[in-house]
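>>> this is a predicted model, with the sequence first.
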Amino acid sequence: MLRHFKPSFFSQYLINSYRQFIHRHFSADQLRTFIEENTEVVRGQSLTPQIKLRLMTPSCRFWTEKPELWPFQDPYWAIYWPGGQALSRYLLDNTSVCQGKTVLDLGSGCGASAIAAGLSGASRVVANDIDPVAAVATTMNCELNGLKSVVCVTDNLIGSELEGFDLMLLGDMFYDESLATSLHCWLSRCIKLHRTKVLIGDPGRAQFESHTIRTLLRLEATFDLPKSVREENYGLTGSSVWSFHPELSG
């Protein structure tokens, strides 16, 4: 039986406390300045050279700085992960997937897949990440690519009664078994109730390959990762895009 996934009281408390910390100590302008000073605009060296992103590179201070000096949560938004790269490449190569559709990029990180959806003609794009710093970074990345219409949301949407989206994108979200199980249940419900199409980008991580959801996916595309991306991701050579079909369980 499908069940709603809702974050535990303690995990939600930590999320809310972190948001309060951000709002109390950093204005939007201060966050933008911090991101500008500690990232580099990168174009190329990925599967989507036409998309510009502010990322952390070896020339940035915190690449080698002591981790405890970083004032925020881990900067997952400062890395262009291989699952997101494959997903973004697929959308740019197949614009009909997004054209005229309402799209949700869940766990959006740097916002690359949301940007790819916007560039591919989506009528409405929402980038969702529970890290408020990621939301600011995504807004900045959208501006770099000439997009002003992407909406950034920091609420935890997993488990919610989500309506109004034709397409849901998940890049590199299956890195943890318990999260993968929660997503499996919730995504199945979204498809059953609202006929939402779900696309997943993943480079073949063990937690993804071994999970039950893997048997309910259809391969849409596979991409060879550029040399620099392979080196940054422990030798992963490719990344794939899958569509989710829970009806295959029957």
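Received the coordinates, thanks.

>>> only C-alpha atoms from now on, for both contacts and neighbour counts.
Fine.

>>> skipping adjacent residues, who's closest to Val133 in space?
Leu31 (7.1 Å; C-alpha to C-alpha, 6 or more residues apart in numbering).

>>> for Arg54, same thing?
Using C-alpha to C-alpha, 6+ apart, the closest residue to Arg54 is Val41 (4.4 Å).

>>> helix, strand, or coil at that neighbour?
Classification of Val41 by DSSP: H, G, I helix; E, B strand; the rest coil places it in strand.

>>> list the contacts of Asp29.
Listed by C-alpha atoms under 8 Å, 6 or more residues apart in numbering, Asp29 has no contact partners.

>>> hang on, it in a helix?
Yes: Asp29 forms part of a helix when assessed by three-state DSSP.

>>> any idea how far it lies from Lys52?
Applying C-alpha to C-alpha, to the nearest Å, the value for Asp29 to Lys52 is 21 Å.

>>> please apply the same query to Gln99.
Gln99 is 21 Å from Lys52, by C-alpha to C-alpha.

>>> how about Gln20?
Gln20 is 30 Å from Lys52, by C-alpha to C-alpha.

>>> same thing with Val133?
Counting by C-alpha to C-alpha, the gap from Val133 to Lys52 is 18 Å.

>>> for the two, indicate the residue with more neighbours.
Val133 (24 against 18; other C-alpha atoms under 10 Å).

>>> next up, identify which helix or strand the more buried one is on.
helix 132-144 (DSSP states H and E).

>>> now do Ala117
helix 112-119.

>>> list the contacts for Met168?
Met168 neighbours (C-alpha under 8 Å, 6+ apart): 103-106, 196-199.

>>> show me those that map onto strands.
103-106, 197-199 (DSSP state E).

>>> between all of the residues you listed, which two are separated the most?
Largest separation among the ones in strands among the contacts of Met168 by C-alpha to C-alpha: Leu106 and Lys197, giving 13.0 Å.

>>> between the two, which is the more surrounded one?
Leu106 (24 against 18).

>>> let's bring in a second model and compare:
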Amino acid sequence: MKTDPERFILDNTSVLSPPHVPEIRLRLASEAHDLWLKTEEELEEIGLPPPFWAFAWAGGQGLARYVLDHPATVRGCSVLDFASGSGLVAIAAKLAGAAEVVAADIDPLSQTAIRLNAALNGVRIDHRGDDLIGQDLGWDVVLAGDVFYDRTFALALIPWFSRLAGRGATVLVGDPGRSYCPREQMHSLVTYEVPVTRALEDSEIKRTTVWRFLPDPAS
């Protein structure tokens, strides 16, 4: 990778607090379109995805808020934050008392962003950059913010989350009404009104629900 990940992130983000989770500080894009275009121009040749790590998405903000307000959900537990992006939810879990937290994201820039953001908040977060879908490493809690935006991705996640829930893991999903969210397979825990950037969403407030995944009755 020719571009230095840490330098790229430091040069193109500011330290901000997500509006729904003001306790946490992250390196985020202040100008969404500018960073998106810059990422495409500078990093497209090496095949990196769009900079999802540079934004506090509604599902992640809602899930992080829930974890901070209900620390017993993760306290003393081993936690996986799947598709972690900026590491927002992983950081919330660690601040809430999780024993160990793994932030998983296949974007190499996300790994650097998570490390920088964890340091900003004085916590230690482990990272996995491989594809964990279908794996079960014994996590007590699995957290996933805003992951049901793509049909193919959703079809891979749903049976995996069902199996994890079936063997006793707590699987929590933060979702702001994405098209492929399997609401019939989950139990609603709480709903928030989450402020977001209009540059990325269709409104300035996204109604975001935290769901608990239910085991598949057939499993």
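Yes, it's here. The structure presented is a predicted model; accordingly, all values stated were derived computationally and were not measured.

>>> can you pull the TM-score for these?
Once superposed, chain against chain, the TM-score is 0.90 (TM-score structural alignment, normalised by the length of structure 2); 215 aligned residues with a C-alpha RMSD of 2.2 Å.

>>> contacts only, for the equivalent of Gly168 of structure 2 over in structure 1.
Aligning on TM-score structural alignment places Gly168 of structure 2 opposite Arg195 in structure 1. With C-alpha under 8 Å, 6+ apart as the criterion, the residues that contact Arg195 of structure 1 are Asp166.

>>> from Glu163 of structure 1, how far out is Arg195 of structure 1?
For Arg195 of structure 1, the distance to Glu163 of structure 1 (C-alpha to C-alpha) stands at 10 Å.

>>> which residues touch the next helix or strand after the helix holding Ala117 of structure 1?
Note on helix 112-119 of structure 1: by DSSP H and E, the next helix or strand toward the C-terminus is strand 124-128. With contact meaning C-alpha under 8 Å, 6+ apart, strand 124-128 of structure 1 is reached by 100-108, 111, 114, 117-118, 135, 138, 149-155, 157.

>>> contacts only, for the spatially most central residue of structure 1.
Closest to where the C-alpha atoms of structure 1 average out (C-alpha atoms, centre = their mean) is Ser108, at 2.8 Å. Counting by C-alpha under 8 Å, 6+ apart, Ser108 of structure 1 makes contact with 77, 114, 127-129, 134, 170-171.

>>> list the contacts of Thr13 of structure 2.
Applying C-alpha under 8 Å, 6+ apart, the residues near Thr13 of structure 2 are 27-30, 54.

>>> make TSV out of these and add secondary structure and neighbour count.
Below are those laid out as TSV (DSSP: H, G, I helix; E, B strand; the rest coil; neighbours: other C-alpha atoms under 10 Å):
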residue	secondary structure	neighbour count
Arg27	strand	23
Leu28	strand	25
Ala29	coil	21
Ser30	coil	16
Ala54	helix	25
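
>>> preserved in structure 1, out of these?
Checking these against structure 1 (both residues aligned by TM-score structural alignment, their matches' C-alpha atoms under 8 Å), the contacts still present are 27-30, 54.

>>> aligned partner of Gly238 of structure 1 in structure 2?
Checking TM-score structural alignment: Gly238 of structure 1 goes with Arg207.

>>> and Leu47 of structure 1, by the same measure?
Per TM-score structural alignment, Leu47 of structure 1 is aligned with His20.

>>> let me know the secondary structure of that match.
Quick answer, by three-state DSSP: His20 of structure 2 is coil.

>>> just Arg32 of structure 1 next, same as before
Going by three-state DSSP: Arg32 of structure 1 is helix.

>>> ok, it to Phe223 of structure 1 distance?
Here Arg32 of structure 1 is placed at a distance of 33 Å from Phe223 of structure 1 (C-alpha to C-alpha).

>>> now do Leu55 of structure 1
Distance from Leu55 of structure 1 to Phe223 of structure 1, by C-alpha to C-alpha: 22 Å.

>>> and Ile213 of structure 1, by the same measure?
21 Å.

>>> kindly report the same for Thr48 of structure 1.
Using C-alpha to C-alpha, Thr48 of structure 1 is found at 11 Å from Phe223 of structure 1.

>>> so Leu92 of structure 1 touches Leu119, yeah?
Yes: using C-alpha atoms under 8 Å, Leu92 of structure 1 is in contact with Leu119, at 7.5 Å.

>>> who's more crowded, those two?
Counted by other C-alpha under 10 Å, Leu92 of structure 1 and Leu119 do not tie: Leu92 has more neighbours, with 21 against 18.

>>> what is the aligned counterpart of that one in structure 2?
Match for Leu92 of structure 1 (TM-score structural alignment): Leu68.

>>> in what helix or strand does its match lie?
Secondary structure (DSSP H and E) places Leu68 of structure 2 in helix 58-69.

>>> do the same with Glu41 of structure 2
Per DSSP H and E: helix 32-43 holds Glu41 of structure 2.
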